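Q: take a look and give me a structure for this.
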Amino acid sequence: MKKVLFAWELGDGLGHVSRLLPIANALRVRGVECAFAVRNLVVTHSMIVREGHRVFQAPFVTPYAPPDVRGKVIASIGDVLATVGYIEPDKLTALTDGWAAIIDSFDPDLVIADYSPTAGLAAFGERPVVPIGDWFTLPPGNWSEFRTFKDAPNRVDPERLLETVHEVQRRRGKALPDRVPALMHGARNFVVTVPELDPYQKHRVDTETSPLQPLPAAASRQPEQDYFAYLSNGYAGTPKALEALARSNWSGEIYLRDANDEIRSRWRDRGLTIHNAPRPIEQAVERARVVIHHGGIGTLEQVMAIGRPQCIVPRHFEQQKNSEYLGKIGAATAMKSGNRFQPEHIAQAITATLTEERFAENARIAAADLERRGPFNLYTRITDYVLAVLNAR
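A: Below you'll find the predicted structure:
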């Protein structure tokens, strides 16, 4: 029986596993044994084992800035990697050996990697790797070095990253990549979003770009309440957003990820409707006049397809960048990332999104355009490609 390992190393939320599971399930039906190595085992374990797949705890470290680069702006994926061991040979050796132990234990014929450069390093030159991701988590691997995505220089010299990778591979007696982006690049690469949401589209080679699965149909009924909010309790700006909602007369419902009973009860006492479990996204979005969320690309696409305007409360640069596209087409308002806003700012943004008809109209136009171009089914093409590679081995 052929085997495939699904790797998730960096990033947070449920989006990484959510986009890997449909591929694993499709491969299992075709007789392929699948297993997962995931960053957040506690949150995703039940999702994965419920589908009948094995799951390992992925090796990872909590990002931190080494002293010699502390205080400088993160301007590229290379700078992100510098915060998780890629300028510290001992640390990166430990992580790479950890990934190699999982790979050797499960012995897959192929690795599907979602934001997992160190899994790519552990498998480099030995097993085929198929990378998937969104624009941020899957930069063009044909680049000689990671380019900056901000108006700022790299805070870490790209050569330093490559020297660290080479030192690790020498210690392990393994092949040396000629560039660090090669760790996130395969013979075929898949960017799981609409092309408009990929600012690197023109730079890519050997890459397909499309939503992973068919998107929801455009809303067929009028909204029944003012808002639906899908927010993370772990983000420092979330209480400000909830405060704005609690002070308002708007009607709506909220799913507050990572919250416990005490936190949910506290906001319920303020008059908010807080659900204990995620709501079916299509139903919740269709019921609302505006959807408030952090700007994760999966949620953003689904809300776009249903045709509701959005208010984005981005936690970081990637989500801020995602919100810029919606802002350009006039279908969303957005806060500044990094918790740089106050409750009154988000109240103003939601008020504008609710009261200015152009937001609803532009959202309807965007939904109609996606419906015309669909249905999308990148996961089928990923599955077919993986099966072709497996059958050729």
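
Q: only C-alpha atoms from now on, for both contacts and neighbour counts.
A: Fine.

Q: who are the packing partners of the lengthiest strand in the chain?
A: Scanning the chain for the longest strand, with DSSP state E as the assignment, gives strand 225-232. If you count contacts as 3 or more Cα pairs under 8 Å, 6 or more residues apart in numbering; DSSP states H and E, strand 225-232 packs onto strand 252-257, helix 281-287, strand 288-293.

Q: please look at residue 2 and residue 30 and confirm they touch.
A: No: between residue 2 and residue 30 there is no contact under Cα atoms under 8 Å: 10.0 Å.

Q: ok, these two, which is more surrounded?
A: More crowded of residue 2 and residue 30, by other Cα atoms under 10 Å: residue 2, with 18 against 12.

Q: list the contacts for the more buried one?
A: Listed by Cα atoms under 8 Å, 6 or more residues apart in numbering, the contact partners of residue 2 are 31-33, 108-109, 390.

Q: so which of those residues comes closest to residue 317?
A: Comparing the contacts of residue 2 against residue 317 with Cα to Cα places residue 108 closest, at 34.4 Å.

Q: count of neighbours near the closest residue to that closest one other than its chain neighbours?
A: Excluding the flanking residues, the one nearest residue 108 by Cα to Cα, 6 or more residues apart in numbering is residue 3, at 4.6 Å. Neighbour count of residue 3, defined by other Cα under 10 Å: 18.

Q: could you also give me the structure for this second sequence? I'd like to compare it with the first:
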Amino acid sequence: MNANILFAWELGEHLGHVSKFLPLALALRERGYRPVFAVRDTHSAEVVLGPHGMPWLQAPVAIGQGAAGPALNYADILLRCGYASPVRLAGMLRAWQQIFELVQPVLTVFDHSPTALLASRGRAMRRVLLSPGFFLPPRQTPFPPILPQSVAPDSLLACDTAALAAIQAAQQRIGMAPLATLPELFDADLRLLDTHPELDHFGARPEEEYCGGFYLDATGVPAEWPDTGRPRVFAYLRPGQRGVDRLLSQLRMAPCDALIYAPGLTAQQAARFANSNMRFTQELTQLRSLAGQCDLAILYASHATICACLAAGVPMLLLPQQPEQAMLARRVAELGVARVYQDDTAPLAQVEEALADNGMRTAAQAWRGSHTPLAAPALADRLSALLQNPSN
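A: Below you'll find the predicted structure:
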């Protein structure tokens, strides 16, 4: 067979976007397809895909500084990622079209890749959207706000109008048929929200299909803990992010054994915090190994890692760093399985309170027993059927 299936990742950061694709790509490779990736971050690709011999290309990205301040809605995100300039957007569209010409995919799976999705319109391929709620906004105009505070409807509509006008101008420039409405950007043969309705950033949507959270839980080094009898804390953090240094400086005083995965943290930086009960690792940690062993996970609120910890029944303390993560953190906290980190409260107190919260632990264990995502082999079979039946 050896037909190419492209996985497109254009926007967003870190390991989650590419790692969630890996189990599906491996399952498709077992079925005779050839997975190829277009990735925003080649470092993440090397960490996740390199050991499996998966080929990848650099995804086209906009170069230049976007507008200051937080985005109002998804259309505003587009404007800050190159869409404010029809010429810049046209260049990205041409670049994606060249990737499609080079790879010749029979099917492309898109995650947070609006420009790739736009460039793929009209091409002879199947198109599948596989994204959490934030990256697949509701079919409405204007797109809903992504800030906790109230946003004037006129401001949201202005973002949508500007984004659609720029898209239409860029499409005209390169000879594409123009979109009539902004929600049409997300048309596809199959739309799947790879999350649970309870975790959808915009709330449960009965009209959409949910397949549970996709994440990479079996790859990496199993978590190892000293046999001290103290509570066990796993932390997945990013150095330099808001609140991380203060948290680490106090976590070393907590009555627990902590394993810290902080990619990019230098040995010198780690030495500032490490002590007998706090250990750092630069190895990708196998999230599956947290089940039944870990008492608390401290995370910067990435969707994939939250889903993995929920599947392992691990309660969480979440440090969201931007609006998407803050929206998700609020949803998870509402389920009673996590707390949201408070900048104005001592980190040590928050860790100790989270460890002592038996209700949060019980809720996390209950989630583990009641929510099962669609397995990668089952989704691979569904995509194979989509390819084999032109009438679908």
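
Q: any idea what the TM-score is?
A: After superposition, the two chains reach a TM-score of 0.86 (TM-score structural alignment, normalised by the length of the second structure), with 374 aligned residues with a Cα RMSD of 2.7 Å.

Q: ok so, going back, only the buried subset of the contacts of residue 2 of the first structure, as a PyMOL command please.
A: Applied in PyMOL, the following selects the buried portion of those according to 16 or more other Cα atoms under 10 Å:
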select buried, resi 32+33+108+109+390
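
Q: which of the contacts of residue 2 of the first structure fall in helices?
A: Among those, the members found in helices (DSSP state H) are residue 390.

Q: tell me which of the contacts of residue 2 of the first structure persist in the second structure.
A: Of the contacts of residue 2 of the first structure, the ones still in contact in the second structure (both residues aligned by TM-score structural alignment, their matches' Cα atoms under 8 Å) are 31-33, 108-109.

Q: now distance to residue 300 of the first structure too, for those residues, in CSV please.
A: As requested, these are exported to CSV (distance: Cα to Cα, whole Å):
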residue, distance to residue 300 of the first structure
31, 33
32, 32
33, 32
108, 33
109, 34
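
Q: just to revisit the earlier point, would you agree the residue nearest to residue 108 of the first structure is in contact with residue 110?
A: Yes: using Cα under 8 Å, residue 3 of the first structure is in contact with residue 110, at 6.9 Å.

Q: any shared contact partners between the two?
A: Jointly contacting residue 3 of the first structure and residue 110 under the rule Cα under 8 Å, 6+ apart is no residue at all.

Q: re the thing from before, highest average neighbour count across the helices and strands packed on strand 225-232 of the first structure?
A: Comparing these by mean neighbour count (mean count of other Cα atoms under 10 Å), strand 288-293 comes out on top with a mean of 25.

Q: where does the residue mapped onto residue 119 of the second structure from the first structure land in three-state SS?
A: The alignment partner of residue 119 of the second structure in the first structure, by TM-score structural alignment, is residue 122. Here residue 122 of the first structure is helix, with the state taken from DSSP: H, G, I helix; E, B strand; the rest coil.

Q: residue 71 of the first structure is in what secondary structure piece?
A: Secondary structure from DSSP states H and E places residue 71 of the first structure outside every helix and strand.

Q: hmm, back to that, who's in contact with the residue nearest to residue 108 of the first structure?
A: By Cα under 8 Å, 6+ apart, the contact list for residue 3 of the first structure reads 32-34, 107-110.

Q: can you tell me how far it sits from residue 277 of the first structure?
A: Counting by Cα to Cα, to the nearest Å, the gap from residue 3 of the first structure to residue 277 of the first structure is 33 Å.

Q: do residue 10 of the first structure as well
A: Computed as Cα to Cα, the residue 10 of the first structure to residue 277 of the first structure distance reads 25 Å.
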